[in-house]
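**Student:** what follows is a predicted structure for the sequence shown.
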Amino acid sequence: MDAAPSGTAAPSGPVSRPAAARPAYPRLVAAILDRCDERGTLWTAMAAVAASGPFAAEAAYTTGGHGPPRRCPPPHPSGGTAGSANSAGATVPADPLTPLISALDGYSRYFDEPDGTRIRAIALRHRDHCLGYLAVRLLATPSDRETADADLIARRAGAALARHRDTPERGMRAGREERGSTRGTGPAAPGADLDTTVVRLAARSAFHEALARAAASGEGERGILRILYEHTGLPALTEDLFGNPRARAGPGPSGPRPAPGARQPGAHRAPGAVRDHDRLIVPVAMAGDPLGLVALVDPDRRATDADAAALEQTALVLAPHLAHERRLAELEPRLRHDLVERLISGTATDDVFGQAAVLGHDLHRPHRVAVLRWSGTPDGPAVCDAVERAARRLRLAVLTGSRGPTAVALLAGRETAGDALYRAVSAELGTDSGAVGVGGPCDGFAELPHSYEEAVRALAVRRRSHEPHGGTGFEELGLCRVMGIGDGERETDRFVREWLGALLDYDARHRTELAATLSYYLENGGSYDATSAALRVHRSTVRYRLQRIRAVTGHDLGDVDTRLNLHVASRIHHVLDRPRGPSPGGREPVIPDPADEAR
């Protein structure tokens, strides 16, 4: 309804606001003071309004004297305007929107178009006078905050227009002083217009409000830096105490800076913004405790006093955020450790569901307990860190704790292979000199202590086996499931010694392999032929060795109970100590000469 005539630079329809190219309105509001004429002020304010909410620019109007409002085309990219009109009040052909604006009484108002869209005419008022209007098309229903932002921008634009009309030269000077276009610019004259101060404070207030919103929005450090970058136009970044980068907003590299780790804790403690080569930096601290620094990358030294003040304000906003992060980093491992200890010790109650949820873990899912020990690793927490990294690679949800040098991990899910976890943790630690034991699955947290005991038993069997490095699940233990830990483990050793001790001692003295022969004989159901084939010896050799076994041990191999006990002891011994039977390559065991054995 209000397309601009072709003789102007105004758009022929609503100006859309691409989200990727939308500037931050606090920076645009501050730029209103830089405009040297009414036209620049009007259209800078228009851009700020468009950035503050779902508004599309339609037209800008200036009022003066007792005449009707006059449409003001946007500045031409070359610096003037399109066509022959160069002043803010240049006359352009009338359009359907102009009569509606002319009928206003100096206050903002909405207009409904035939197609259902709405136009809002925002009055630019100052000291009970209306100095112009900004007409914007509503792309959506604005929120109360977006409407308030647009009205705040209008008030600042009205004050800027009043300053231009009062004394154009003084208005230009005040704008330069507010933005600090040069470092050497002195303060405003004592008689400077109070409106300049009001607008300057309002611009600062808008920036502070934007910072507060970013801090409360959950965007975190990057969101706060984005506001600083959009306000100053300079890339913004944060570093930790040692010069390592944390977050950044804005394009391009940060330029020369100390290598990570080169800066000592507490560097740059001087208050306020200071120059550090190509950057303007401010330390971030909380209650005197240094947390890092925030910086503007400024190789061309374009930063103004206002930019330095914005940087200092950003440091104040970042301080509680970084301090909170540090407290969480210190507290979270302790909370995880305490929660895991309660779960595996059997003292947990229903409140553990909420505690686990706070730590980002769902205890309602089935779990297994894994225990890990690594040689050369100083303590369990170091292994826990590696377990968490490995779990992320394996896409496992994990809750970690430790008991002394042993790491404990609660792994979500029923299918968790000990070998896969072992390989992933080995890769993280850079050494495979460790072992993993995994307990059975449990559907509720009350079963976790039992899964923990199974994991400890699996770890103990693995560490005592002929392959002490690797991963073992409790289901893989077979007969060794009956092995206990502590006193139970010692009882198992006594059982093996009771039934096989004499035979093992004989093998050690004479370098024979009678224990291995007995194991093969029992595994093959007492068959001479199957045993000789497995050992690759003659059948008579097997018969001779069995006679020697009877003589050495005093056991009757024909007794059912005796054979069962010998079989169980042989199985346990095979798991816990390397058997001395034929190697996988097929090498025959040492066969002693019968005459030597008789001696």
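**Tutor:** All right, it came through fine. Numbers count the residues shown, from 1 in each chain.
**Student:** when you work out contacts or count neighbours from here on, use the C-alpha atoms and nothing else.
**Tutor:** Fine.
**Student:** now the strands: where do they sit in the stretch 451-599 of the chain?
**Tutor:** Taking DSSP state E, counting those that start in this stretch as the test, the strands found in the stretch 451-599 of the chain are 470-473.
**Student:** swap that for the stretch 301-450 of the chain, please
**Tutor:** For the stretch 301-450 of the chain, the strands defined by DSSP E, counting those that start in this stretch cover 367-374, 398-403, 406-412, 434-438.
**Student:** the stretch 151-300 of the chain now?
**Tutor:** 236-239, 245-249, 274-276, 279-286, 289-297.
**Student:** by contact count, what packs against the shortest one?
**Tutor:** I take that to be strand 274-276. strand 279-286 (3 or more CA pairs under 8 Å, 6 or more residues apart in numbering; DSSP states H and E).
**Student:** looking at the strands of the stretch 301-450 of the chain, which is closest to Ala285?
**Tutor:** The closest of the strands of the stretch 301-450 of the chain to Ala285 is strand 398-403. By CA to CA, the value is 31.5 Å.
**Student:** for that closest one, give me every contacting residue.
**Tutor:** 333, 336-338, 340-341, 361, 380-381, 384, 387-388, 391, 407-412 (CA atoms under 8 Å, 6 or more residues apart in numbering).
**Student:** dump the residue contacts of Pro235.
**Tutor:** Contacts of Pro235 (CA under 8 Å, 6+ apart): Tyr229, Arg248, Ala249, Gly250, Pro251, Gly252, Ser254, Leu296, Val297, Asp298.
**Student:** can you tell me how far the residue nearest to the fifth one when sequence neighbours are not counted is from Ile153?
**Tutor:** The shortest distance from Pro251 to any residue other than its chain neighbours is 6.3 Å, reached at Pro235 (CA to CA, 6 or more residues apart in numbering). Using CA to CA, to the nearest Å, we find Pro235 at a distance of 25 Å from Ile153.
**Student:** cool, Val49 as well?
**Tutor:** The spacing between Val49 and Ile153, counted by CA to CA, is 7 Å.
**Student:** surely Leu280 touches Pro299?
**Tutor:** No. Leu280 lies out of contact with Pro299 (CA atoms under 8 Å); the separation is 9.3 Å.
**Student:** can you report how many residues lie near Pro333?
**Tutor:** With neighbours defined by other CA atoms under 10 Å, the count for Pro333 comes to 17.
**Student:** and what of Asp166?
**Tutor:** 12.
**Student:** just the one 10 residues further on next, same as before
**Tutor:** When neighbours are defined as other CA under 10 Å, Arg176 has 18 of them.
**Student:** re the thing from before, which of the contacts of strand 398-403 are buried? Put it as a PyMOL command.
**Tutor:** Only the buried members of those enter the following PyMOL selection, criterion being 16 or more other CA atoms under 10 Å:
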select buried, resi 333+336+337+340+341+361+380+381+384+387+388+391+407+408+409+410+411+412
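**Student:** what about versus this one:
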Amino acid sequence: MASRGRFGDSQPNGDGASSDGGPDLSDRQARIAVEAALTREYRFQQKLSQALTADVPEQGIAEVLQEHLGLDVAVEDPFGHVLARGGAGAEATYPRLTRAQRDRLVDAARRMSGPVRVRDQLASVAASRGTLLGLIVVLDPQGTLEPDGKTPELDARPGGPIAGALHAIGLATGALTLHLLHRRHLARTELRLRHDLVETVLLECDQDGLEAEVDRRVGRASALSHDLTGPHRVLAVRPRHGHWPDGEAVGDLVEQAARSLDMPYLGTLRGQTAILVCGTPRAWQTESGSATAPWSGRPTMGPGAGATRTSEPCSGSAWQAVHDAFTHVLQDVPAVGVGSFVDRPEHLPRSYREAMQALTVRTRQADPRGLITFEDLGLYRLLATPEGRREAGAFVEDWIGSLLAYDSERQADLVHTLGVYLDQGGNYDATAAALHIHRSTLRYRLQRVRELSGHDLAHTDTRLNLHVAVRAAVVADPAVLPASG
């Protein structure tokens, strides 16, 4: 009589056969399947751990999961940008979701413990305390990981292929969460350190102990992988309408622009203005690392003997690359003020003040968009300082206050007309053409200017003072007039 086990099971003999003579194949197959599944999962976890130590962990996670599942995988950031792809066809076949579809997917995934299917995709959310950090998206157009409903006991068993795949996606999502959370903490720490450093280097150095203070600043910058000893300029960037794009981190946008220019920088945000302490862009560096024009502000060497300046201003086409880089990432034309070139860290506060002067002039224009360097401010270099703006207000009131009051009351255009007339050197035909008015209309307006202001436009000194007053009105504190362009 066959012996019975504790729970009434037939006991197999040592050769794998049951006591009644029949082989116990189901137990052996199950044991082999479980052991194989455990071995495969152990190897997957090993590779996943190694992926976290790679240079680009997101790419490693995507590739390890793709290899394990045999399905294409993508890793996204919180805004839907693809960070990494796993699989030869992932880039070509990866179907992007609309903003509404993505929002619904993320909302559903947050409420469930595992991946959520949306059409041909399985998405798993990497989140921490309700904050979305990223997504793992598995492309499964054939429904490979979808239970067929015919054998639910096989689909759900621990060693089953579907349960194992879903478990692997969960492990990969956990690994991605840890990596992205760690990276976020590092980024916040570095951002704070960079902000603190920029705030420090923009302060005037005390002349007592100057060398030691400069060394401290250089050392702190070096710890953040930035060489503060080389040539620099300070840039002040303000987006159009004074607001940065929704859903985008200012630091990420600035980094994109700087990367496209191959320009090292340290940055901070003051209000809605990004302040960037910038090293020389790669395009304006010699092989030895010294700066060339236009970054250096030095004249270029012409074909003849000696140095010659180009006819265009510093803010002309030579600076178009900088202008275009920020326009591209902001998807609109910002206002950019550029401080003068400095070659010593202790001179950076001056470049910062000059960048803010240039930005003030740029934003006070009728069209505030575009880039202007301190070198191109001309008369505004005197007027755009805080003290100069206060003095400008009194000067403007003395010379064109009556015209400003008349324009405000009558919705007239006398100050603008006067400014264009003086810009054109007193030429009637050129002024009329620039204003798109008839000569008789121009003559009438200028007569009203004479009557209201009491000034003789034929007098040289009077015309000079009136011209300065019109320009000063742009930067007067507070501004009383947008410039004519």
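**Tutor:** Good, I have the coordinates. Bear in mind the structure is a predicted one, so any value in this text is a computation, not a measurement.
**Student:** the more surrounded of Leu280 and Pro299 of structure 1?
**Tutor:** A direct count of neighbours by other CA under 10 Å for Leu280 of structure 1 and Pro299 places Leu280 higher, at 22 against 15.
**Student:** so which residue is smack in the middle of structure 1?
**Tutor:** Nearest to the mean C-alpha position of structure 1, by CA atoms, centre = their mean, lies Gly220 at 10.7 Å.
**Student:** for that one, which non-adjacent residue is closest in space?
**Tutor:** Nearest non-adjacent residue to Gly220 of structure 1, counting by CA to CA, 6+ apart: Ala214, 7.2 Å away.
**Student:** show me what contacts the one you found?
**Tutor:** Residues near Ala214 of structure 1 by CA under 8 Å, 6+ apart: Gly220, Gly223, Ile224, Ile227.
**Student:** corresponding residue for it in structure 2?
**Tutor:** Taking TM-score structural alignment, Ala214 of structure 1 has Ala51 as its aligned residue in structure 2.
**Student:** isn't Leu228 of structure 2 right up against Asp215?
**Tutor:** No. In this structure, Leu228 of structure 2 is not within contact of Asp215 by CA under 8 Å, at 9.8 Å.
**Student:** between those two, point out the one with more neighbours.
**Tutor:** Neighbour count, other CA under 10 Å: between Leu228 of structure 2 and Asp215, Leu228 has more, with 26 against 14.
**Student:** re earlier: buried ones only from the contacts of Ala214 of structure 1, please, as a PyMOL command.
**Tutor:** Those of the contacts of Ala214 of structure 1 that count as buried under 16+ other CA under 10 Å are selected in PyMOL with:
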select buried, resi 223+224+227
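**Student:** overlap between the contacts of Ala214 of structure 1 and structure 2?
**Tutor:** Retained in structure 2 by both residues aligned by TM-score structural alignment, their matches' CA atoms under 8 Å are the following of the contacts of Ala214 of structure 1: Gly220, Gly223, Ile224, Ile227.
**Student:** with those in mind, which one is nearest to Leu194 of structure 1?
**Tutor:** When the kept ones among the contacts of Ala214 of structure 1 are compared for distance to Leu194 of structure 1 (CA to CA), Ile227 wins out at 27.8 Å.
**Student:** residue in structure 2 paired with that closest one?
**Tutor:** Per TM-score structural alignment, Ile227 of structure 1 is aligned with Val64.
**Student:** am I right that that match is in contact with Gln46?
**Tutor:** No. Counting by CA under 8 Å, Val64 of structure 2 sits too far from Gln46 to count as a contact (9.9 Å).
**Student:** Ser402 of structure 2: neighbour count?
**Tutor:** By other CA under 10 Å, the residues close to Ser402 of structure 2 number 17.
**Student:** ok, Ala247 of structure 1 to Leu522 of structure 1 distance?
**Tutor:** In this structure, Ala247 of structure 1 and Leu522 of structure 1 are 67 Å apart, going by CA to CA.
**Student:** so between the two, which is more surrounded?
**Tutor:** More neighbours surround Leu522 than the other of Ala247 of structure 1 and Leu522, with 20 against 17 (other CA under 10 Å).
**Student:** show me what contacts the nearest residue to the more buried one once chain neighbours are set aside?
**Tutor:** Nearest residue to Leu522 of structure 1, sequence neighbours excluded (CA to CA, 6+ apart): His567, at 6.2 Å. By CA under 8 Å, 6+ apart, His567 of structure 1 lies in contact with Ser519, Leu522, Glu523.
**Student:** quick one: neighbours of the closest residue to the first one other than its chain neighbours, just the number.
**Tutor:** Think Ser519 of structure 1. Once flanking residues are discounted, Ser519 of structure 1 sits nearest to Ser570: 5.8 Å by CA to CA, 6+ apart. The burial count assigned to Ser570 of structure 1 is 23, neighbours taken as other CA under 10 Å.
**Student:** other SSEs contacting the longest helix seen in structure 2?
**Tutor:** Scanning structure 2 for the helix with the most residues, using DSSP state H, yields helix 161-201. Applying 3+ CA pairs under 8 Å, 6+ apart, one finds that helix 161-201 of structure 2 makes contact with helix 25-52, helix 57-69, strand 121-128, strand 131-139, helix 152-156, helix 210-223, strand 265-270.
**Student:** if you set the cut-off to 6 Å instead, what comes out?
**Tutor:** The contact analysis (3 or more CA pairs under 6 Å, 6 or more residues apart in numbering; DSSP states H and E) places helix 161-201 of structure 2 against no helix or strand.
**Student:** gap between it and the chain center?
**Tutor:** The gap between where helix 161-201 of structure 2 is centred and where its chain is centred comes out at 18 Å by CA atoms, centre = their mean, to the nearest Å.
**Student:** also stretch 369-381 of structure 1?
**Tutor:** Computed by CA atoms, centre = their mean, the separation of stretch 369-381 of structure 1 from the middle of its chain amounts to 25 Å.
**Student:** now the end-to-end length of it.
**Tutor:** End-to-end distance (CA to CA), stretch 369-381 of structure 1: 16 Å.
**Student:** measure Met172 of structure 1 to Gly233 of structure 1 for me?
**Tutor:** With CA to CA as the criterion, Met172 of structure 1 and Gly233 of structure 1 are 21 Å apart.
**Student:** related to what we said a few turns ago, could I get the strands of the stretch 301-450 of structure 1 as JSON lines with distance to Gly484 of structure 1?
**Tutor:** Shown next, in JSON lines, are the strands of the stretch 301-450 of structure 1 (distance: least, CA to CA, whole Å):
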{"stretch": "strand 367-374", "distance to Gly484 of structure 1": "16"}
{"stretch": "strand 398-403", "distance to Gly484 of structure 1": "19"}
{"stretch": "strand 406-412", "distance to Gly484 of structure 1": "18"}
{"stretch": "strand 434-438", "distance to Gly484 of structure 1": "14"}
